[in-house]
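Colleague: prediction below, plus the sequence it came from.
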Amino acid sequence: MIIFGVVGYKNSGKTGLMERLVSDLTGRGLTVSTVKHAHHHFDLDQEGKDSYRHRTAGAGQVLLSSATRWALMSELRGAPEPPLSNLLTRLDPVDLVLVEGFKRDSHPKIEAHRAATRQPLIAPGDPTIRAVASDSALDLDRPLFHLDATREIADFILRETGL
């Protein structure tokens, strides 16, 4: 499975870049899945719904299915968060998996950066970051793209991954 990541600090433009990349790449005929890391408690369920009730009653996994989609929720119940490699095994085969977050993992990545966040770049200390997408000019030892240059960033990812 070929994976490529998008990393950056909060409000750096990661999610918007991911959204545009998925649209661009699927528009070229590639199949793409995504993995998003969340640093906080999140809930896909709504209180009172049957699946929520199953989960809060103690079910380790709840699979919800309809004619348009299905979702599998797994409760860790105090167990450690699974590594990205384990999560990837749960995905159906596709041409490319775009991963948002998981910045400490060893897969190749592009860093999203906005000057307004006043956050330092991650790239200088991380060789897995192959390029930076920013809204400002930066002096770097790797490719720099404008944050909104989606087509050029997608082309770069395709070259890097051999797709």
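Modeller: Thanks, I have the structure now. Residues are numbered from 1 along each chain as shown.

Colleague: please count neighbours and contacts with C-alpha atoms only from this point.
Modeller: Noted.

Colleague: could you report the neighbour count for the nearest residue to T15 once chain neighbours are set aside?
Modeller: In space, and not counting its chain neighbours, T15 is closest to E100: 7.4 Å by C-alpha to C-alpha, 6 or more residues apart in numbering. For E100, the count of nearby residues is 22 (other C-alpha atoms under 10 Å).

Colleague: hang on, E100 packs against K10?
Modeller: No. Counting by C-alpha atoms under 8 Å, K10 is not a contact partner of E100; they are 11.6 Å apart.

Colleague: all strands for the protein, in order.
Modeller: 3-7, 32-36, 61-65, 70-74, 96-100, 109-113, 129-134, 144-146 (DSSP state E).

Colleague: take the one below as the second:
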Amino acid sequence: MAREAVVLQIVGYSDSGKTTLMAKLIPLIEEAGIRVGVIKHDGGHDFEWDQPGKDTWTYREAGASLVAITSRTKTAMLEQRPLPLPELIERMAAAGAELVLVEGFKRESYPKMVVLRRPEDQELLSLVSGVVAVISWDAFGHPGVPVFSVNDRERVARFVLDYYEAGKKGTG
């Protein structure tokens, strides 16, 4: 039987604080004994992971479809094709992630925490599905879901941990 991970998206407009929030949450969740996997959507950019002149870059430039590198402490694999979010989540779970935090992929249907920086960003709440919480820089609200300050990482982490526990019961 394939492992299942609990999935939670963190969405918001550019520069809303998604990455900073996730970087503050990850250690708190890992300290609770939960293995966290992270998937980042690069909205339309063609990111570069390996560096020009390095062996992995040379192999990729030579046309390899897949390039992997491993050391005593880590492994990375780069594929020369986009993968759908469900497949990325499945791979994260197979690699041992218990909770997968997804930054971006606004159109996907997984449960979402929406990060709002400016008052005009509230429109995003009507454009996405599955909102389970709002993380705000100001006193924004959303009927029916908890609202947290972006600076209250402990309360946000407690929400994520509770969400994870409820999700494990639903998938177990």
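Modeller: Arrived safely, thanks for sending. Just so it is clear, the structure is predicted and the values come from calculations on it, not from any experiment.

Colleague: need the outlier residue of the first structure, farthest from its centre.
Modeller: Distance to the chain centre peaks in the first structure at A57, reaching 30.3 Å (criterion: C-alpha atoms, centre = their mean).

Colleague: that residue -> the second structure?
Modeller: Counting by TM-score structural alignment, A57 of the first structure lines up with A62 in the second structure.

Colleague: what's the answer for F102 of the first structure, then?
Modeller: In the second structure, F102 of the first structure lands on F105 (TM-score structural alignment).

Colleague: measure that match to A32 of the second structure for me?
Modeller: Distance, F105 of the second structure to A32 of the second structure, using C-alpha to C-alpha, to the nearest Å: 26 Å.

Colleague: what does V67 of the second structure give?
Modeller: From V67 of the second structure to A32 of the second structure the distance is 33 Å (C-alpha to C-alpha).

Colleague: looking at those two, which has the bigger crowd around it?
Modeller: Remark: of V67 of the second structure and A32, V67 carries more neighbours, 17 against 11, as counted by other C-alpha under 10 Å.

Colleague: so which of the strands of the first structure is the most surrounded?
Modeller: Scoring the strands of the first structure by mean neighbour count under mean count of other C-alpha atoms under 10 Å gives strand 109-113 as the most buried, with a mean of 27.

Colleague: what residues does it touch?
Modeller: 4-9, 12-14, 17, 121-123, 128-135, 147 (C-alpha atoms under 8 Å, 6 or more residues apart in numbering).

Colleague: now that strand on the second structure. Mean distance?
Modeller: Compared with the second structure after fitting, strand 109-113 of the first structure deviates on average by 0.9 Å (mean C-alpha distance after the TM-score superposition for the first structure).

Colleague: trace R155 of the second structure over to the first structure, please.
Modeller: With TM-score structural alignment as the criterion, R155 of the second structure pairs with E152.

Colleague: check contacts around the residue lying closest to that match once chain neighbours are set aside.
Modeller: Nearest non-adjacent residue to E152 of the first structure, counting by C-alpha to C-alpha, 6+ apart: F145, 7.6 Å away. By C-alpha under 8 Å, 6+ apart, F145 of the first structure lies in contact with 131-134, 152-153.

Colleague: tell me which two of those sit farthest apart.
Modeller: Farthest-apart pair in the contacts of F145 of the first structure is S134 and E152; separation 12.9 Å (C-alpha to C-alpha).

Colleague: tell me, what residue is most central in the first structure?
Modeller: Geometric middle of the first structure (C-alpha atoms, centre = their mean) lands on E100, at 2.0 Å.

Colleague: W70 of the first structure corresponds to which position in the second structure?
Modeller: Aligning on TM-score structural alignment places W70 of the first structure opposite T75 in the second structure.

Colleague: mind listing what that match touches?
Modeller: 68-69.

Colleague: what about the counterpart of N86 of the first structure in the second structure, how many neighbours?
Modeller: Using TM-score structural alignment, the equivalent of N86 of the first structure in the second structure is E87. For E87 of the second structure, the count of nearby residues is 10 (other C-alpha under 10 Å).
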